[in-house]
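K.L.:
Structure here, sequence nowhere to be found:
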């Protein structure tokens, strides 16, 4: 028992009280933490001893919730139930074992896949493959409550069960706490490592658009034919655009086609941790045995190995071993291979030897589709006008898009209102106030100068070398896009230049942004920095 209050919740009310509690928490807790730790909790009323039990999917989640959120949950439940005291227990849902466990996991995957109506588009022509169309019937996720497990039985839950509380479809799955990862690796290579895949993150639950079409096509090809073309596959893009979703989709599809395949998803920081442990325990042979025997290695945020010499050496060894046995490697990063710093050239050249594809920020129509499908998964029909309102005000990434939607849904539910544009505007008032904050041309000039490592004075000087002229044009473009200043006003701020010079820069950068992935990524980073 983690918390003990005198009174009990009346039978039949625990669902409503817990839902109200979740709605309040969704307004207080960052979207990523809410989706990872709080949303998967199940509420169960035990009439035999008159208490409300909150069931976590595993011991890791239980410990994290107990240390971080339990006090706040208790306060909210007391407030919402109208009780001065309330009895609550925190436990772990009992895991199904054997064939039943496999069937239960398959049912979870099928349930989530049915929650959207997306079709698997054909592979792009450059990949030379045409896939059959896939249509999924509409439905909603329906999680069956599990019986309460005794608290002492919680130790049976290991980190591989973490996929039960992963993020919603379309989001990057966050790396678990270090202690959680330690628990997963403590057993060593004597037993087959868990795949650490989130079964909710599949190709069917990923909304496709022009921003991710090529990356999705490449990932789908790898999933159906691992070890052949596009090895390694290097996916890069900004935060929250779906890179991790694609990696999990590759792993889940591979296991669906070949259940005995050895697949492992890890964050690069976990690989660093494994190398450090091997150093401490002198168990590098075990490290090699674990990683070199895989059929598919999915490693997230590979830029985190920068500057770590021994980690890069071990990763290079694993890289070579896997490629030699025709195992597949899929990596993600926040930048393209040649943009990585403090990583050995021999590694960078191998990253670039396969296929490198980018995921860009989703366009408006794609953001609207994501919102409608995410709301549908929650059992809510979101109107297009509300979806367009949210999508127009949240442009950065899918993770923030889902967070905004969750705020709107929670606000409407908590206040008993229908979802409309005024309700969405009120729910997102803090976000909108930040978005509407004026961005000055001076701030744009300083931000761009810092990014391209030139002096701010170069922005309005008469110097014209390419290393200065190019950033100056980018700053002019951003000034036109992000401020209400006219072309003559912008020209005046850039050393008294004529408005035609500004117009030329705006048109030039705008056109090149559509053609050059690298420039588009740089502009995206600059825009996000200026909007903070």
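P.N.:
Perfect, I can see it now. Remember, predicted model here, so these are calculated numbers, not experimental data. Numbers count the residues shown, from 1 in each chain.

K.L.:
can we go C-alpha only for contacts and neighbour counts from here?
P.N.:
Noted.

K.L.:
Tell me the buried residues in stretch 467-487?
P.N.:
Across stretch 467-487, burial judged by 16 or more other C-alpha atoms under 10 Å covers 468-469, 471-480, 482, 487.

K.L.:
Go through those residues and flag which are in helices.
P.N.:
468-469, 471-480, 482, 487 (DSSP state H).

K.L.:
Next, give me the two most distant ones among the buried residues of stretch 467-487.
P.N.:
Farthest-apart pair in the buried residues of stretch 467-487 is 468 and 482; separation 21.0 Å (C-alpha to C-alpha).

K.L.:
if I look at residue 336, how far off is residue 233?
P.N.:
12 Å (C-alpha to C-alpha, to the nearest Å).

K.L.:
next, the one to line up against it:
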């Protein structure tokens, strides 16, 4: 019987992994928990090696969550099982063949809503992803003019989130009980093809993807670069699905025109539908992502902490959410509240933004830090808070840009001499370590440290 601990580890892996990845490589494993050891038995050496090379780390993390400490995880090839009774053979063949992409007598079942990791409800929309989100929602209904959508972005900006949201939405609102949604990565597609070739099951592979699939959600198609035979099979699959009017959503870290060693016909096919690029989110979007994630974790995060994380991790939403997860977990383990000091400690483990900021970024940062508008910063007001903010902007612009004092002054409606005096005042307060100086030092460090 399956142990409770292994069941819990399986549940954790199912939630964290792509549904196709989980079905192909995790489901066939047999797990045995003995003390601080998790022993995994794979059906063959091919699966065992693949899991060791690519999934061992994520399995170790899931095991640690359930078993505690640092459990030892091993992957071995299981001993051949006793031949089952005839009446039990068909269910067993189905349970083994289906995850590996091999043919079975019954038609493939649809991916159920419970398999999807993300939904549109928890996708935070901003200027950088608004078009991609709208296109993704549209392809789920009947108002989209194309059955083909290509999503591109740098890693960690939401392609997978939108792909899973599309799958969940289509499954939820379909009026068909047997809708077959194929969701997998390009690497999984290639692996299934290789297994089909080795097992002399290519025709069944083609039938499954070209004739049985109603929706194809395929991630990271840049994986096919330089793989001619794989490209041929994918091209034929896309043509067949297009002829049947099936919906296809592809994702990649590159736009089609940026792909190398890809057949021109396949590039043309990638471009045949709607192309939507996801850019780097702005500060406000990143801040709302932190707050939304905190809400889902049911934890209160101080405003200054959410602002800090959004300021420091700027190019990878996956890292941003991971950082918050680790911050919350650390606070719970230590039985403390989330603080700025703790946030700084956790941030040390992440690749934060360290590039020298340009002038617009400095102005945005100052306005946010002092709760001012750009108009107030450039105004003739002599209010203490506005003057302090303006002087800090002078100081940061002089330190981090190559702008002259005159150019800095012109951008903020001030004379060269005013800029010079403002910089000198900030430097004096910081060097004397007055209360105001310490406040200024903290503000300056938040921008670039």
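P.N.:
Looks like it came in fine. Source: prediction; values computed, not measured.

K.L.:
follow-up on the earlier one: any chance of JSON lines for the buried residues of stretch 467-487 of structure 1, columns distance to residue 408 of structure 1?
P.N.:
Listed next are the buried residues of stretch 467-487 of structure 1 as JSON lines, based on distance: C-alpha to C-alpha, whole Å:
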{"residue": "468", "distance to residue 408 of structure 1": "44"}
{"residue": "469", "distance to residue 408 of structure 1": "44"}
{"residue": "471", "distance to residue 408 of structure 1": "39"}
{"residue": "472", "distance to residue 408 of structure 1": "39"}
{"residue": "473", "distance to residue 408 of structure 1": "38"}
{"residue": "474", "distance to residue 408 of structure 1": "35"}
{"residue": "475", "distance to residue 408 of structure 1": "34"}
{"residue": "476", "distance to residue 408 of structure 1": "35"}
{"residue": "477", "distance to residue 408 of structure 1": "33"}
{"residue": "478", "distance to residue 408 of structure 1": "30"}
{"residue": "479", "distance to residue 408 of structure 1": "31"}
{"residue": "480", "distance to residue 408 of structure 1": "31"}
{"residue": "482", "distance to residue 408 of structure 1": "26"}
{"residue": "487", "distance to residue 408 of structure 1": "37"}
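
K.L.:
Closest one to residue 349 of structure 1 out of those residues, please.
P.N.:
Proximity to residue 349 of structure 1 was ranked across the buried residues of stretch 467-487 of structure 1 by C-alpha to C-alpha; first place goes to residue 471, at 28.0 Å.

K.L.:
so that closest one touches residue 446, yeah?
P.N.:
No: taking contacts as C-alpha atoms under 8 Å, residue 471 of structure 1 lies outside contact range of residue 446: 10.8 Å.

K.L.:
list the buried ones in the strand or helix carrying residue 27 of structure 1?
P.N.:
Under the criterion of DSSP states H and E, residue 27 of structure 1 resides in helix 14-28. Of all the residues in helix 14-28 of structure 1, those buried under the rule 16+ other C-alpha under 10 Å are 14, 17-27.

K.L.:
And stretch 287-306 of structure 2, by the same measure?
P.N.:
Those would be 287-294, 301, 305-306, for stretch 287-306 of structure 2 by 16+ other C-alpha under 10 Å.

K.L.:
which ones are touching the nearest residue to residue 507 of structure 1 once chain neighbours are set aside?
P.N.:
Once flanking residues are discounted, residue 507 of structure 1 sits nearest to residue 477: 7.9 Å by C-alpha to C-alpha, 6 or more residues apart in numbering. The contact partners of residue 477 of structure 1, by C-alpha atoms under 8 Å, 6 or more residues apart in numbering, come to 502, 505-507, 509-510.
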